[in-house]
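Enquirer: predicted structure and sequence below. I'll ask about it afterward.
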Amino acid sequence: MAVFTAADHPLRARQVCEAMDLAVAPNNINNVRLKLKRLAGRGILTETEPGLFTQPRP
């Protein structure tokens, strides 16, 4: 969540991996994407466009 707090624009799963110092490998990107989709489904994040995630603004 700190990655999204520091970002001023929506992020893709690849960018989240890079910000978290994870290896940019297809397996890691897919795992992060699934977690981001789950957080968006719960209302913690918002998917502004397919594949772009951000924190909901009040």
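Expert: That came through, no problem.
Enquirer: only C-alpha atoms from now on, for both contacts and neighbour counts.
Expert: Noted.
Enquirer: could I get the full set of strands for the protein?
Expert: In the chain, strands defined by DSSP state E lie at 46-49, 52-54, listed in chain order.
Enquirer: and here is the other one:
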Amino acid sequence: MTSTGQPTRARDLCLALDLPQERKNIENTRAKLQRLVTLGMLVETEPGLFTQPRP
């Protein structure tokens, strides 16, 4: 998710997107990330840590 290839949390992504650090924003972002996991576009390496799949 980040340019370094390190797994990212929903909270960190909200911070990078300049969204207010409110619970609803973090939960909505987490839900969207989970949706991308089910579509195979992301991988959840640990609970709450998301990254792009390796080729």
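Expert: Great, that's in hand. Fair warning: this is a prediction, and the values are worked out from it, not measured in the lab.
Enquirer: overlay them and tell me the TM-score.
Expert: The TM-score (TM-score structural alignment, normalised by the length of structure 2) is 0.93; 55 aligned residues with a C-alpha RMSD of 1.0 Å.
Enquirer: returning to that earlier point: comparing the strands of structure 1, which comes out most buried?
Expert: Each of these was assessed for mean neighbour count using mean count of other C-alpha atoms under 10 Å. The highest is strand 52-54, with a mean of 21.
Enquirer: once aligned to structure 2, how far is that strand on average?
Expert: Taken over the aligned residues, the distance from strand 52-54 of structure 1 to structure 2 averages 0.2 Å (mean C-alpha distance after the TM-score superposition for structure 1).
Enquirer: pull the longest helix from structure 1.
Expert: Scanning structure 1 for the helix with the most residues, using DSSP state H, yields helix 26-41.
Enquirer: and it, what's buried?
Expert: 29, 32, 33, 36, 37, 39, 40 (16 or more other C-alpha atoms under 10 Å).
Enquirer: give me the buried stretch members for stretch 3-19 of structure 2, please.
Expert: The neighbour-count criterion (16+ other C-alpha under 10 Å) identifies 7, 8, 9, 10, 11, 13, 14 as the buried residues of stretch 3-19 of structure 2.
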